[in-house]
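Asker: Sequence plus the predicted model coming up.
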Amino acid sequence: MDLNADLGEGFGRWALGDDVGLLGVVSSANIACGFHAGDPSIMYRTCEAAAAAGVAVGAHVGYRDLAGFGRRFVDVAPAELTADVLYQLGGLDACARAAGTRVSYVKPHGALYNALGTHEAQADAVVDAVRAFDPSLPVLGLPGAVWLKRAEVAGLPVRYEAFADRAYTGRGTLVDRRSPGAVLHSGAEIVQRCLSLAVDGQVRAVDGRVVRMRVDSLCVHGDTAGAVGIARAVRDALAGAGVAVEAVAGEPPRIA
């Protein structure tokens, strides 16, 4: 099972989360590419830290929305979205290669992640960007998302993730962040959720139903209180259950 976290989400002098602490726990780092958060200096430093920790680098691409942290839907034309994603992939990959590694998977962020669940035109646009950049690059997202179905048809390697601290509906979709109870805060509850997903492939929805889910990666958020401790507890619990933690795209690549 892979453990991923969103990293490099500061901007300028502003920082968010304990990236160093999380890099000691996770196997994959979704690094902000400058559109919803991050800047060239942060991107490069985070890639260096990930490479030093042996953690795989993933491109956390999003809408061009720094002010809204990428959490607002943007009705961008498909051709423009393809170019935006290509720009983000290229920028992060340059930083990663300079740091001795490279981008090894793609995971959309925030509102783009949610839109790609159902928005066919934007789904095709993101798939087109990844195919143009590197058709061997795995893509990571929510089971059932339209863009992953399109990615699979297009020949991209597809990986599925679940969220350690998010509530699910009976249809297997995420509860809207604005709804009460959408985010879990109990460390014990989060650990139990992750064990259920990793060992049994299921999650209990807010309506009480048990939803079956294929999961290759668990996302542990780094911007909540006690995030590093919770992530460590999740990793320890997985190890205790005999579940090995490894990067979703295999061993993190090194550039000679």
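Answerer: All right, it came through fine. Numbers count the residues shown, from 1 in each chain.
Asker: make it CA atoms for all contacts and neighbour counts henceforth
Answerer: Will do.
Asker: Strands along this protein, start to end?
Answerer: In the chain, the strands defined using DSSP state E lie at 2-7, 28-32, 56-61, 103-108, 139-141, 158-163, 202-204, 210-212, 217-219.
Asker: who does the last one touch, helix- and strand-wise?
Answerer: Here strand 217-219 touches strand 2-7, strand 158-163, going by 3 or more CA pairs under 8 Å, 6 or more residues apart in numbering; DSSP states H and E.
Asker: and residue 43, which of those strands is closest to it?
Answerer: Counting by CA to CA, residue 43 lies closest to strand 2-7 out of the helices and strands packed on strand 217-219; the figure is 9.2 Å.
Asker: what's the offset of that closest one from the middle of its chain?
Answerer: Relative to the centre of its chain, strand 2-7 is centred 6 Å away, using CA atoms, centre = their mean, to the nearest Å.
Asker: Please name every helix or strand in contact with that strand.
Answerer: With contacts taken as 3+ CA pairs under 8 Å, 6+ apart, strand 2-7 sits against strand 28-32, strand 217-219.
Asker: what's the first one packed up against?
Answerer: What that stands for is strand 28-32. Contact partners of strand 28-32 among helices and strands, from 3+ CA pairs under 8 Å, 6+ apart: strand 2-7, helix 40-53, strand 56-61.
Asker: Mind listing what's buried along stretch 20-38?
Answerer: Across stretch 20-38, burial judged by 16 or more other CA atoms under 10 Å covers 22-38.
Asker: my bad, stretch 38-46
Answerer: So stretch 38-46, judged by 16+ other CA under 10 Å, has buried residues 38-40, 42-44, 46.
Asker: which ones are touching the closest residue to residue 73 other than its chain neighbours?
Answerer: Spatial nearest neighbour of residue 73, chain neighbours left out: residue 111 (5.3 Å); criterion: CA to CA, 6 or more residues apart in numbering. Going by CA atoms under 8 Å, 6 or more residues apart in numbering, residue 111 touches 62-63, 70-73.
Asker: Helices of the stretch 151-256 of the chain, residue ranges please.
Answerer: Here the stretch 151-256 of the chain has its helices, by DSSP state H, counting those that start in this stretch, at 187-195, 227-240.
Asker: another one to put next to it:
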Amino acid sequence: MSVIDLNSDLGEGYGAWAMGDDAAMLALVTSANVACGFHAGDPAGILRTLQAAAERGVAVGAHVSYPDRVGFGRRDMDVASADLVADVVYQIGALQALARAAGTRVSYVKPHGALYNRIAADARQGRDVIAGIQAADPSLTLMALAGSPLVDLARGQGLAVVAEAFADRAYTPAGALVSRREPGAVLHDPGRVAERMLRLAREGVLEAIDGTTVRVEAQSICVHGDSPGAVEIARALRRALEEGGVALRAFAPASDAPPAAPRA
């Protein structure tokens, strides 16, 4: 049986401003990439998301970012190495403390937004993020874009890596994500998304934007929690995977506590 992880970006509200439906997404995903305060998330809201993840038995990852709340972490930054390493350590440490208070643990790290895109190909910033993870907790796994140079770079530095694909994004024939500035870059049809990701989980391939087939070796699938219709997409995707004989399972332990009761 094929096995795959389903993840989403959560904990991204701020005070009175909600972002996405964390409760609904946590009933569907197996891993949660939780904001660490640099691009989104306030301490109380982050803690609530972590508590809900712990109750659901969902694995938790640190969704580290450039320091860019105004731009939601989507503005590229040329950050000095010393600053970027320290920023990563700081964010992981903060989330680890909140996770302990919530009765769970941080199992992995997934960079967010512009940082995620930059380090997929920028070796210098990629090494800085890797160094930050290893300084904070070398047992953590890095979640990275499938097929990117970062995957081999991190593994070469002794870091465990899980490659991910994006359910709601189009791909180029070379296996890269189509830029959000291009037409058709973001997919909104739950049925189409589910069909594409079921094929990915079973065969390791999906249809590129030009209609050709591209191989994408991924162990996790991401559904953006802040996208319009995110819950509907995640629900359709989970149903298609389960009905298609694909088991959904977190690649990292959810906590050191006994497993949670099965979800309804």
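Answerer: Ah, there it is. Just so you know, these numbers come straight off a predicted model, no measurement behind them.
Asker: I'd like the TM-score for the two structures, please.
Answerer: TM-score of the superposed chains, computed with TM-score structural alignment, normalised by the length of structure 1, equals 0.97; 255 aligned residues with a CA RMSD of 1.2 Å.
Asker: one step back: most neighbours among the contacts of residue 111 of structure 1, please name it.
Answerer: Counting neighbours by other CA atoms under 10 Å, residue 62 leads those with 28 neighbours.
Asker: Tell me which of the helices and strands packed on strand 2-7 of structure 1 sits nearest to residue 2 of structure 1.
Answerer: strand 217-219 (4.3 Å).
Asker: How much space separates the equivalent of residue 80 of structure 1 over in structure 2 from residue 212 of structure 2?
Answerer: Matched to structure 2 by TM-score structural alignment, residue 80 of structure 1 sits across from residue 83. Remark: distance between residue 83 of structure 2 and residue 212 of structure 2 (CA to CA, to the nearest Å) = 41 Å.
Asker: got it, and residue 106 of structure 2?
Answerer: 38 Å.
Asker: Please verify my assumption that residue 9 of structure 1 contacts residue 40.
Answerer: No. Using CA atoms under 8 Å, residue 9 of structure 1 is not in contact with residue 40, being 11.5 Å away.
Asker: what sits in contact with each of these two?
Answerer: Counting by CA under 8 Å, 6+ apart, nothing touches both residue 9 of structure 1 and residue 40.
Asker: compared with structure 1, how much does the lengthiest helix in structure 2 deviate?
Answerer: Secondary structure of structure 2 read by DSSP state H shows that its longest helix is helix 81-102. Mean deviation of helix 81-102 of structure 2 relative to structure 1 after superposition (mean CA distance after the TM-score superposition for structure 1): 0.5 Å.
Asker: And that helix, what does it pack against?
Answerer: helix 43-56, strand 59-63, strand 106-109, helix 123-136.
Asker: please redo it, this time with the cut-off set to 7 Å
Answerer: Helices and strands touching helix 81-102 of structure 2, by 3 or more CA pairs under 7 Å, 6 or more residues apart in numbering; DSSP states H and E, are helix 43-56, helix 123-136.
Asker: Can you give me the buried ones in it?
Answerer: Residues 81, 84-93, 95-96, 98-99, 102 are the ones in helix 81-102 of structure 2 that count as buried (16+ other CA under 10 Å).
Asker: Quick check: of those, which lies closest to residue 131 of structure 2?
Answerer: For these, the nearest to residue 131 of structure 2 is residue 85 (6.4 Å; CA to CA).
Asker: Next up, the contacts around the closest one.
Answerer: 128-129, 131-132 (CA atoms under 7 Å, 6 or more residues apart in numbering).
Asker: What is the nearest of the residues you listed to residue 227 of structure 2?
Answerer: Looking across the contacts of residue 85 of structure 2 and measuring by CA to CA, the closest to residue 227 of structure 2 is residue 129, at 26.1 Å.
Asker: number of nearby residues for residue 15 of structure 1?
Answerer: Count around residue 15 of structure 1 with other CA under 10 Å applied: 14.
Asker: State the distance from the spatially closest residue to it that is not a sequence neighbour to residue 33 of structure 1.
Answerer: By the measure of CA to CA, 6+ apart, the closest residue to residue 15 of structure 1 outside its immediate chain neighbours is residue 9, 6.9 Å from it. According to CA to CA, residue 9 of structure 1 and residue 33 of structure 1 sit 9 Å apart.
Asker: How far off centre is stretch 246-256 of structure 1?
Answerer: Distance, centroid of stretch 246-256 of structure 1 to centroid of chain: 16 Å (CA atoms, centre = their mean).
Asker: more neighbours, residue 106 and residue 212 of structure 2?
Answerer: Legend: neighbour count by other CA under 10 Å for residue 106 of structure 2 and residue 212, higher for residue 106 (28 against 11).
Asker: Matching that one against structure 1, which residue comes up?
Answerer: Under the alignment (TM-score structural alignment), residue 106 of structure 2 pairs with residue 103 in structure 1.
Asker: Tell me who's in contact with that match.
Answerer: Neighbours of residue 103 of structure 1 in contact, by CA under 7 Å, 6+ apart: 57-59, 93, 96.
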